[in-house]
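J.: Predicted model and sequence follow; I will ask about them next.
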Amino acid sequence: MSAVLAGHSVLCVMPTGSGKSAIYQVPAMALPGIALVVSPLIALQHDQAASINEHTGATRARVINSGLTTGEVEEAWSAASEDEATRAKFLFLAPEQIARDDVAARLKSLDISLVVVDEAHCVSSWGHDFRPDYLQLGHLLRELGAPVVALTATASHPVQNEIMDRLRLVDPVVLVEGFDRPNLFLDAVHHVEEEDKLRAVREQVLGLTGPGLVYVATKKAADGLSAELQEKGLRAESYHAGKLRQEREVVHQGFLDGTIDVVVATTAFGMGIDKPDVRYVVHADISDSLDSYYQEIGRGGRDGLEARAILHYRPEDLSLRRFFAARSVNRTQLRDLFVLIAARTKPVKIKKLKELSGLSPRKLTGLLNLLEASECIVEGAKGYRARKMTAADAVARGVEQAEIRERIDQSRVEMARRYAETRGCRRQFLLGYFGEELAEPCGNCGNCTRRESAEGPSEADAVPPAEAGTVPFDVDSSVDHPEWGAGTVMGYDEGVITVLFDSEGYKTLSVELVLDRKLLTALPGAR
């Protein structure tokens, strides 16, 4: 809070329920002007605004979104334009509205003293909830000139870096609260046959005390499993993007109210769900990354009481995740888009590019992302302009950038596999992925409890964790590999070091081989 009051931008990575809202709400009341809050969820906007108004005893928070009438929208804009003593102190908008030129123009006319970007991981193409509209925020934030508070519950190192880059945060204060959730019991159950896995998921959910969440990979699986659970007497409902918005809202509210015991959902369900008493989160399918998995299991046990996070896993399940991690680039579309931008004498905005190219918003954003990341185009306040180069060079650079991203995405799938198959402490592995060390095995995961049980040692004993003397580099230190280049040490598990390489993604290496063959060398600042 002191950093915000001092005018600094802040990136805050804290678990949901740990007071992220206070970081901006308290300073905003002390600052002159308005706090602009960008939030992707309409329901959450209304909840937060209602909470602020209840605590202040006045209508100091206003919401502007697509669910309001024209009259209600104008009333909100008017409230934000009044004198200091009576005007709204908080203005909540969705990112898709920020992307509109008319909305951006009205925001520039207001006295905005603070900008808050909630669910900030959505700005990152590394992130698990990437949303193209968030990419429009960077240049608007620069024009508004106010300090920025970026909030997210989960962000690994690459996600944090891209958030800061995309939002153009200048020398921000980075606040990362520990990722550990010690009240979550972590486990994974291995299966050979799909039918056996689904049967085990169903039987486990029937035996657990809810409320709970079950994550599946497809809409069909969500509908099918929820129907089976209903037949067994559970108040179960499915939730996925194939349902009407009204249907999803009924499920959402029913889960919060306690009239639904279990929600069987795709990844469409979860963001903004602040239900403290979720007792279990079961995954019938492996997530695409540990970023996604941590975010999803983090919805359990927010009241601090024990909750279970169980992954049901078949190695074959990774095929779907690897398929989605593959990045095929349409070279013709990439070339045509670059030529379109290069042919114009003035910068061109994304709205105009959408009109001229005929591409879908997501496809257009993806191609622009590639061209910008490969330094073929530059985004400014007035739009995109091309750098001086041939179309062939632009395509080559864009394809190379896509290949780097694919290697990184595939490496994240590989890390999810390693988590599922580790014989060591699961909490140590999961925290290591986020660059956080846990000195001793947690004692609250399946591998630890099986090892400690009176029934005798399990496979978890087969490979002891690396001893202090065999750790060649500190976690979070910078290293270099002769083939893969620069990287950051993320952690150790079962005699293996995990390094996140800038252009290759996550790689795991035997500590013994690293020492014997000198595969890694310390970069400045490393041990």
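T.: It's in.
J.: When you work out contacts or count neighbours from here on, use the C-alpha atoms and nothing else.
T.: Noted.
J.: Quick check: residue 431 touching residue 181?
T.: No. Assessed by CA atoms under 8 Å, residue 431 is found out of contact with residue 181, at 9.7 Å.
J.: Skip ahead from the longest strand seen in the chain and say which helix or strand is next.
T.: In the chain, with assignment by DSSP state E, the single longest strand is strand 485-493. Tracing the chain past strand 485-493, the next element assigned as helix or strand by DSSP states H and E is strand 496-501.
J.: how far out from the middle of the chain is that following strand?
T.: The chain centroid and the centroid of strand 496-501 are separated by 21 Å, computed with CA atoms, centre = their mean, to the nearest Å.
J.: got another, please set it beside the one above:
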Amino acid sequence: MDINLAEKLQLYFGFDRFKGNQEAIIKNVLNERNTFVLMPTGGGKSLCYQLPAMLMPGTAIVVSPLIALMKNQVDAMRSFSAKDGVAHFMNSSLNKTQLERVKKDVRDGLTKLLYVAPESLTKEENIAFLHDVNISFYAIDEAHCISEWGHDFRPEYRRIRPIINEITPRPIITLTATATPKVQHDIQKNLGMMDADVFKSSFNRPNLFYHIRPKTQDVDRDVVKYILSNPGKSGIVYCMSRNKVTTFAQVLQANGIKALPYHAGLDPSERAHNQDAFLSEDASVIVATIAFGMGIDKPDVRYVIHYDMPKSLEGYYQETGRAGRDGGEGECIAFYRAKDLQRLEKFMQGKPVSEQEIGRQLLAETAAFAESRVCRRKLLLHYFGEEYSQENCGACDNCAGTYKHVEAKELLLNVLEAVSALKEQFKTEYVISVLMGELTPDVESFGHQDLEVFGIGSDESEATWAAVIRQALLSGYLSRDIENYGLLKV
């Protein structure tokens, strides 16, 4: 397709230039190639499928997980276009008459973008309807929902590929703001698009400052004090439970702070009202569960506070990413207490064993991040498969603080020796058990107490060994097996 894309961008969206990889991605979609897009929050993902949808014959099917997100996107598209029928959504919030109107606009060729919830996509009558539609391509938004290793796994997302085959196979563009190498592999494999062209943007957000603070009895007072010392600024406070959201919003209000709660248990009209009040600055703080923020495009959020640590680093990255989208300052403060993560681990009991195992690994990564003295930016970027080469980022508590550094060459050699002796078949916790000479049932059953390395590190603490292994991973002495998540390799 030979099109002046900059002209079309101006015509349909009023922007005068593309951001980052957008133009290359759009060309790829126009050339009908499978496309995998990894682009942090605020990088302009939606445009990557909205513009091609406007330019190609037929209707693009956009699979999106949240009703609120679809509504935002459809409203935005309609505000750019003179025709209301240009974008529609199909989900459980529509009544029969509304659904018929959507189908008529699609049949008449008016609709360029049709947003569908994965649950609606699986309904027989919708499959039959879409079978007769001229489909330009499929866009899978929030694609990390496909992976059990993603921070927001949705089982119905794993059924998308067979349904596409049943409707009409067309090229696919998948988009996500957070995916570790493991999750990316999972998404591509599940959607049968290992051949996709991959477009990765950097995950580094240089304007964000990351702090982790110990969570004490005074956490309420600490948060109130911080917010009062930043008058006139917008912020989000994330809490783990709905109950905490409600009570903490009241604590803030009692201290004269214009705060409102937001969680999935509120009446939808109250939720919408609170979200609008935050966007229009009638409220300066929103206290929320992680249900808040998907698709919220408020560029001037100046701080994100985690009252409770999230259960994965992807969740943490996604939520802190709501801060400073306009490139201005963004403070990310999280209150950490090991007990909170242990409580989250308890909640997993009763789930399938594989799910518990994955959940535990993700919690262990989060704990390691919170307890580490290494540059937080380096740790986060490494988690997403990106290397950060600067010694000091100057914008996290560890780089800005003063910690003494220790020479650990001997310890590193011990770790490498232990991983080799164990034939690269074990995870961090097990390697540490062997180094410390712990005679666990597993160690006995494998007979590893007879290895030369057994107990060579018994005079160091578990925390020290965990820190050495973490540093070895960061420096490239060790890697984790991506297929068998977590096995250490030299």
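T.: Here it is on my side, so go on. The structure presented is a predicted model; accordingly, all values stated were derived computationally and were not measured.
J.: circling back to that earlier point, may I see the buried residues of the longest strand of the first structure?
T.: Across strand 485-493 of the first structure, burial judged by 16 or more other CA atoms under 10 Å covers 486, 487, 488, 489, 490, 491, 492, 493.
J.: And for stretch 178-196 of the first structure?
T.: Across stretch 178-196 of the first structure, burial judged by 16+ other CA under 10 Å covers 179, 180, 181, 182, 183, 184, 185, 186, 187, 188, 189, 191.
J.: And the last one, how far from residue 313 of the first structure?
T.: In this structure, residue 191 of the first structure lies at 6 Å from residue 313 of the first structure, with CA to CA, to the nearest Å as the measure.
J.: repeat for the second one
T.: Distance check for residue 180 of the first structure against residue 313 of the first structure: by CA to CA, it reads 23 Å.
J.: Same question for the fourth one.
T.: Computed with CA to CA, the distance linking residue 182 of the first structure and residue 313 of the first structure is 23 Å.
J.: same check, this time on residue 466 of the first structure
T.: Counting by CA to CA, the gap from residue 466 of the first structure to residue 313 of the first structure is 26 Å.
J.: more neighbours, the two?
T.: Set residue 466 of the first structure next to residue 313 and count neighbours by other CA atoms under 10 Å: residue 313 wins out with 22 against 15.
J.: quick one, what contacts the aligned partner of that one in the second structure?
T.: The alignment partner of residue 313 of the first structure in the second structure, by TM-score structural alignment, is residue 336. Shown in contact with residue 336 of the second structure (CA atoms under 8 Å, 6 or more residues apart in numbering): 212, 213, 214, 215, 308, 309, 370.
J.: Chain neighbours aside, what residue packs nearest to the residue mapped onto residue 432 of the first structure from the second structure?
T.: Alignment note (TM-score structural alignment): residue 432 of the first structure maps to residue 382 of the second structure. Excluding the flanking residues, the one nearest residue 382 of the second structure by CA to CA, 6 or more residues apart in numbering is residue 474, at 6.8 Å.
J.: wait, what's in contact with the counterpart of residue 207 of the second structure in the first structure?
T.: Aligning on TM-score structural alignment places residue 207 of the second structure opposite residue 183 in the first structure. Going by CA under 8 Å, 6+ apart, residue 183 of the first structure touches 301, 304, 305, 306, 307, 444.
J.: run the last query once more with 7 Å
T.: By CA atoms under 7 Å, 6 or more residues apart in numbering, residue 183 of the first structure lies in contact with 301, 304, 305, 306, 307.
J.: from what I can see the last one touches residue 185, true?
T.: When you say that, I think you mean residue 307 of the first structure. Yes. Counting by CA atoms under 7 Å, residue 185 is a contact partner of residue 307 of the first structure at 6.2 Å.
J.: For the stretch 101-250 of the second structure, which segments are assigned as strands?
T.: With DSSP state E, counting those that start in this stretch, the ranges of strands along the stretch 101-250 of the second structure come out as 113-116, 135-140, 172-176, 197-200, 208-214, 234-238.
J.: can you redo those strands as a markdown table with distance to residue 97 of the second structure?
T.: As requested, the strands of the stretch 101-250 of the second structure are exported to a markdown table (distance: least, CA to CA, whole Å):
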| stretch | distance to residue 97 of the second structure |
| --- | --- |
| strand 113-116 | 17 |
| strand 135-140 | 23 |
| strand 172-176 | 30 |
| strand 197-200 | 40 |
| strand 208-214 | 47 |
| strand 234-238 | 38 |
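J.: Quick one: closest of these to residue 57 of the second structure.
T.: Checking these against residue 57 of the second structure by CA to CA gives strand 135-140 as the closest, at 6.3 Å.
J.: Where in the first structure does the closest one fall?
T.: Using TM-score structural alignment, strand 135-140 of the second structure corresponds to residues 112-117 of the first structure.
J.: before we move on, the earlier item: nearest to residue 146 of the first structure, of the buried residues of strand 485-493 of the first structure?
T.: Nearest to residue 146 of the first structure among the buried residues of strand 485-493 of the first structure: residue 488, at 32.2 Å, using CA to CA.
J.: Can you tell me, leaving aside adjacent residues, what's nearest to that closest one?
T.: In space, and not counting its chain neighbours, residue 488 of the first structure is closest to residue 478: 4.7 Å by CA to CA, 6+ apart.
J.: One more: residue 72 of the second structure?
T.: The shortest distance from residue 72 of the second structure to any non-neighbouring residue, by CA to CA, 6+ apart, is to residue 295 (7.4 Å).
J.: distance of the nearest residue to residue 193 of the first structure once chain neighbours are set aside from residue 416 of the first structure?
T.: Leaving out its chain neighbours, the residue that sits closest to residue 193 of the first structure by CA to CA, 6+ apart is residue 314, at 7.7 Å. Separation of residue 314 of the first structure from residue 416 of the first structure (CA to CA): 12 Å.
J.: Cheers, nothing more for now.
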